[in-house]
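Novice: sequence and predicted structure, then a few things I'm wondering about:
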Amino acid sequence: MAAKNSGTIPVKNIYFQRILDEIDVGIHAIDQNGKTIIYNRKMSEIEGMHIGDVLNKNLLDVFSFNQNEDSTLLDVLQKGHAIKNVKQTYFNIRGKEITTINNTFPIIEEGKIIGAIEIARDITKLEKLIRENMNKKGNTRYTFDSIIGKSKQIQEVIEASKRVTRTSSSVLIVGETGTGKELFAQSIHNGSNRSGKPFISQNCAALPDSLIEGLLFGTKKGAFTGAIERPGLFEQAEGGTLLLDELNSLNPALQAKLLRVLQEKTVRRIGDTKDREIDVRIIATINEDPFEAIAQGRIRKDLYYRLSVVSLFIPPLRERKEDIPELVQYFIDKYNQLFGMNVKGIDDEVLNIFHHYDWPGNIRELEHIIEGAMNLIDQEDLISYIHLPIHFRNKTQLKKEADIFSQSNHLISQKGKNIKPLDQYLKEVETYYLTKIMKHYQFNITKAAEALGMSRQNLQYRLKKYNINKK
């Protein structure tokens, strides 16, 4: 046995760590203070975190939870009873959404709760499939009248798209995530003579290759174990339009089969020897520069030229910011109707923030911001800065807080000395902001937590951590 303090890992610990790293479920344990003491390799993969970024850190410093939703680990630690088969959605420190099914148990020694352990199964991808893999047959809601914006950039694309409705040529729609590519695809379908036939949308990134092939081309009974006689999406969209979303996620082998279908206008089910004629218009979308995708091998060059008979480039929101006020009002009206509210608009401060923000998530991000704000608004007529979701405020407030600290000599002295370490600066920013919010809500934990988009548990921890209290 190794001598004490030799640096050698004890044999029992080696076996224990090997078992933890080899089992195919996530294991996460915390001590009585909420600090992580066990975190295995599978949990690291599920949550997209390095083990060193989680071990010996307080849980709430690394992960965040939706408002009114607590951590199952901390809930068990506080209440002392097990929680089994509970679904939980939360976010890592980088904003990645994680969904797991958890079994969580208290660790009790001599009648005292000394920690909690969680066994987690990852269902993040399954949740994504449920949300995204929704085939739309004859359920196209959007027309060209649904597209909002008077800017020159968006109007040019609308006019080009309207001309495309006269033919059945393939269309390639290029645009960043959240720019509204499917809205244009549905509008083209509804404006064409195929509008009375099916419109089917398939996200090519939503399923693994083994499933997407059968889904697209269909299967013959007995082609493989469990295979049934089933038409694929090409056959189901007969006479109508098939939208292949995120085409650049398909592997090259499937792209070659897709090219054959486009050229021959026939499809062969997996395991079959019979070719079936099809009459389907193909609209494909990609979320990156097509020539870069070709250079990087994500799209076959021959498939690109076959699909891009017509190419439409949807501008990102940062290139059409003059459309923001109209888009904002549209989303406010939409959620007024859904929520039974009567919000009039946004104040000048919020509009200024929106105009100076780059909108990496484009129109989809703008809609989510408005929806989130309207969940936090009380009786006010206008959405103000305090109503914006916390993650968005975090992105936009650093400059504002930096200006405050600069003016009060908290950040840098007049001679440019005494620059503070980043951790200290961020602590001061968070302390300042939390103090400001708590005073605004007169130290009402429930209302402040709701406004900040965090659980009461999370807020109470941070108030205690930074010694913020009502004086």
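Specialist: Yep, that arrived.

Novice: okay, CA-based contacts and neighbour counts for the rest of this
Specialist: Fine.

Novice: how far away is L459 from A451?
Specialist: 11 Å (C-alpha to C-alpha, to the nearest Å).

Novice: looking at those two, which is more packed in?
Specialist: It is A451, of L459 and A451, that has more neighbours when counted by other C-alpha atoms under 10 Å, with 23 against 20.

Novice: now that one. Nearest residue, chain neighbours left out?
Specialist: Spatially, and ignoring its direct neighbours in sequence, A451 is nearest to L376 (5.7 Å; C-alpha to C-alpha, 6 or more residues apart in numbering).

Novice: the one you found contacts E450, doesn't it?
Specialist: Yes: L376 is within contact range of E450, at 6.8 Å (criterion: C-alpha atoms under 8 Å).

Novice: who's more crowded, these two?
Specialist: Between L376 and E450, counted using other C-alpha under 10 Å, E450 has the larger neighbour count: 21 against 17.

Novice: packing partners for the host helix or strand of I117?
Specialist: Using DSSP states H and E, the element containing I117 is strand 112-122. Judged by 3 or more C-alpha pairs under 8 Å, 6 or more residues apart in numbering; DSSP states H and E, the packing partners of strand 112-122 are strand 26-31, helix 72-79, strand 97-109.

Novice: how about the ones you listed in TSV, adding distance to D145?
Specialist: Listed next are those as TSV, based on distance: least, C-alpha to C-alpha, whole Å:
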stretch	distance to D145
strand 26-31	48
helix 72-79	46
strand 97-109	34
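
Novice: deepest of these, which one?
Specialist: strand 26-31 (a mean of 23; mean count of other C-alpha atoms under 10 Å).

Novice: following that strand, which helix or strand comes up?
Specialist: Of the helices and strands lying after strand 26-31 in sequence (DSSP H and E), the nearest is strand 36-39.

Novice: next one: that following strand to chain centre, how far?
Specialist: 27 Å (C-alpha atoms, centre = their mean, to the nearest Å).

Novice: who touches Q153 in this structure?
Specialist: By C-alpha atoms under 8 Å, 6 or more residues apart in numbering, the contact set of Q153 is 315, 319-320.

Novice: let's bring in a second one:
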Amino acid sequence: MLENYIDQIITMGTLADSVTIIDDQQIIRHFQPFNPDIVPFTASDVVGTHFRSTFLDVDPADSGVLRALHGESTISRAYTHLLFNGQRSSGIESIFPIRMGDSIIGSISVSRFLSSPNRFLDVKDDPSVSPDLAEIPDMIGNSPAMQTLKRQILRVARTDANVLICGETGTGKELVAHAVHTASPRCKRLFYPQNCAAIPSSLLESTFFGSEKGAYTGSVHSKGILEQADGGTVFLDEINSLDPAVQGKILRALETKKLRRLGGTREIQSDFRIVSAMNEDPFACMRSGKIRNDLFFRLSTVILEVPPLRQRRDDIPLLAEYFLKKFCPQGPGKTLSQDTAALLSGYHWPGNVRELKNAIEYACIFAESSEITPKDLPSYITRTAPADSAGCTAGPAPSSASLKTLMEQYEANLLSRRMAACGNRSRLARELGITRQTLLNKLSKYGLL
């Protein structure tokens, strides 16, 4: 039921009082108050000023906003600041670093002031929502493979069994994890998704288990993921990228449902459920040592396999229609020409549903008429000719194609296949001998992001 009102609920003005962004020189570059009657200053007062000239009593060693410039993030941190205008401001903030490639270029703080009145979110009933809504409405597809997966999700969701989701990049593993949580008795508690490959190695343990003040330079009392998710579900994507030492500590927490913060002395009870995922063969990961055998068998009470898009071609028209409505919501709806529909159904989709989503969004942006034709699709789809598992091809390159076109065709095909096999962009960039930013530029050029 709640999913039907998400668009009404997720508005920053109901969830926060202000957003502050600083750059890597500690200069305030953006300030947006959502509740001006509560916020004691305006954007014109502080934008362009140094952070510490606005918040006068900030301790650089204890400031979450400044520590975020070194890669740390904080969720639900209480603060009290002396402001430049003599007033004091107290509240709770969530702080995250802002990255560009491998560099941190700033940090963002989302704040809720303690002087804010109590609020509630009022959503209006939508009479178009049917009481017979499918139990997993966000999972688009009626193919036999998807019907089987949906039945498995509903069955395992009623239990507390740990679930391992396997599938290629872009198949929707996080969507499956969220469906398991939503259909479970834990649905009213926190669902915490975390890509394990995105956590800096120096922050792995504190991210999962939290920390006590003084555990390391700049550390504060903070709850880790496993403690925050008490009663709820943790989704750990790319779990095979975790350091083996941290894997061992997660294994112990799984077995005992107890954890100890970094620098702490007492054990904390936490009733969390772990749903994990990987885009590699799990048994190959065990053989190569990427994942501990004992942790794998603890996590994989149930293994759910998400089929690649090329194995559920009957779902491509449904998915395309869904994305058309999502990306072309205004004005007369766009449709696919017969040739475009045939091209989409025959393409091998190495990037799976995510690649199809990107292709439809691209077409919605550039199509000049209400009918989307092949020329409106990303060029790599129409000019590459990779053989798919069903033996379909997009056709050979024209004999008159230039060397530049042929090289781009080869590069697009190579990148799409390597991304499908590897999944981790940083690792793929290293394997190809290029920088991560160069790889991102090429993926963007060919519509593979």
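Specialist: Everything's here; your move. Remember, it's a predicted structure, so these values are computed and weren't measured experimentally.

Novice: coming back round to it: so which of the contacts of Q153 of structure 1 are in strands?
Specialist: Using DSSP state E, no member of those sits in strands.

Novice: mind checking which of these are buried?
Specialist: Among the contacts of Q153 of structure 1, the ones that count as buried by 16 or more other C-alpha atoms under 10 Å are P315.

Novice: tell me the one of the contacts of Q153 of structure 1 nearest D209 of structure 1?
Specialist: The shortest approach to D209 of structure 1 among these belongs to P315, at 30.2 Å (C-alpha to C-alpha).

Novice: right, and the closest one touches I154 too?
Specialist: Yes: taking contacts as C-alpha under 8 Å, P315 of structure 1 lies within contact range of I154: 6.8 Å.

Novice: quick one: work out the angle between the strand holding I117 of structure 1 and strand 97-109.
Specialist: 150 degrees (axes from the mean of the first three to the mean of the last three C-alpha atoms, to 10 degrees).

Novice: list the buried residues in strand 112-122 of structure 1.
Specialist: Within strand 112-122 of structure 1, the residues that qualify as buried are 113-122, counting by 16+ other C-alpha under 10 Å.

Novice: do stretch 430-438 of structure 1 as well
Specialist: In stretch 430-438 of structure 1, counting by 16+ other C-alpha under 10 Å, buried: 430-431, 434-435, 437-438.

Novice: pretty sure L254 of structure 1 sits in a strand.
Specialist: No: the assignment for L254 of structure 1, made by DSSP: H, G, I helix; E, B strand; the rest coil, is helix rather than a strand.

Novice: map it onto structure 2.
Specialist: Counting by TM-score structural alignment, L254 of structure 1 lines up with V246 in structure 2.

Novice: ok, and the closest non-adjacent residue to its match?
Specialist: In space, and not counting its chain neighbours, V246 of structure 2 is closest to E205: 6.5 Å by C-alpha to C-alpha, 6+ apart.

Novice: neighbours of that neighbour, just the number please.
Specialist: Residues lying near E205 of structure 2 (other C-alpha under 10 Å) number 21.

Novice: what kind of secondary structure is whatever residue of structure 1 lines up with it in?
Specialist: Correspondence of E205 of structure 2 to structure 1, assessed by TM-score structural alignment: E213. Of the three states, E213 of structure 1 takes helix under three-state DSSP.

Novice: correct me, but E213 of structure 1 touches L254?
Specialist: Yes: if you go by C-alpha under 8 Å, E213 of structure 1 and L254 touch, sitting 7.0 Å apart.

Novice: quick one: contacts for L154 of structure 2?
Specialist: Contacts of L154 of structure 2 were listed using C-alpha under 8 Å, 6+ apart, and they are 180, 183.

Novice: to which residue of structure 2 is F291 of structure 1 aligned?
Specialist: With TM-score structural alignment as the criterion, F291 of structure 1 matches F283.

Novice: how much space is there between its match and V156 of structure 2?
Specialist: From F283 of structure 2 to V156 of structure 2 the distance is 22 Å (C-alpha to C-alpha).

Novice: so which strand or helix has whichever residue in structure 2 pairs up with I158 of structure 1?
Specialist: Aligned by TM-score structural alignment, I158 of structure 1 pairs with K150 of structure 2. Using DSSP H and E, K150 of structure 2 maps to helix 144-157.

Novice: average gap between that helix and structure 1?
Specialist: When structure 1 is overlaid, helix 144-157 of structure 2 sits 0.7 Å from its aligned residues on average, using mean C-alpha distance after the TM-score superposition for structure 1.

Novice: strands of the stretch 151-300 of structure 2, start to end?
Specialist: Under the criterion DSSP state E, counting those that start in this stretch, the stretch 151-300 of structure 2 carries strands at the ranges 163-166, 191-195, 233-237, 258-259, 268-269, 273-278.

Novice: one more: the stretch 301-450 of structure 1?
Specialist: 310-313, 345-346, 382-383.

Novice: and the equivalent of H368 of structure 1 over in structure 2, how many neighbours?
Specialist: The pairwise alignment with structure 2 assigns H368 of structure 1 to N358, based on TM-score structural alignment. Look at N358 of structure 2: counted by other C-alpha under 10 Å, it has 18 neighbours.
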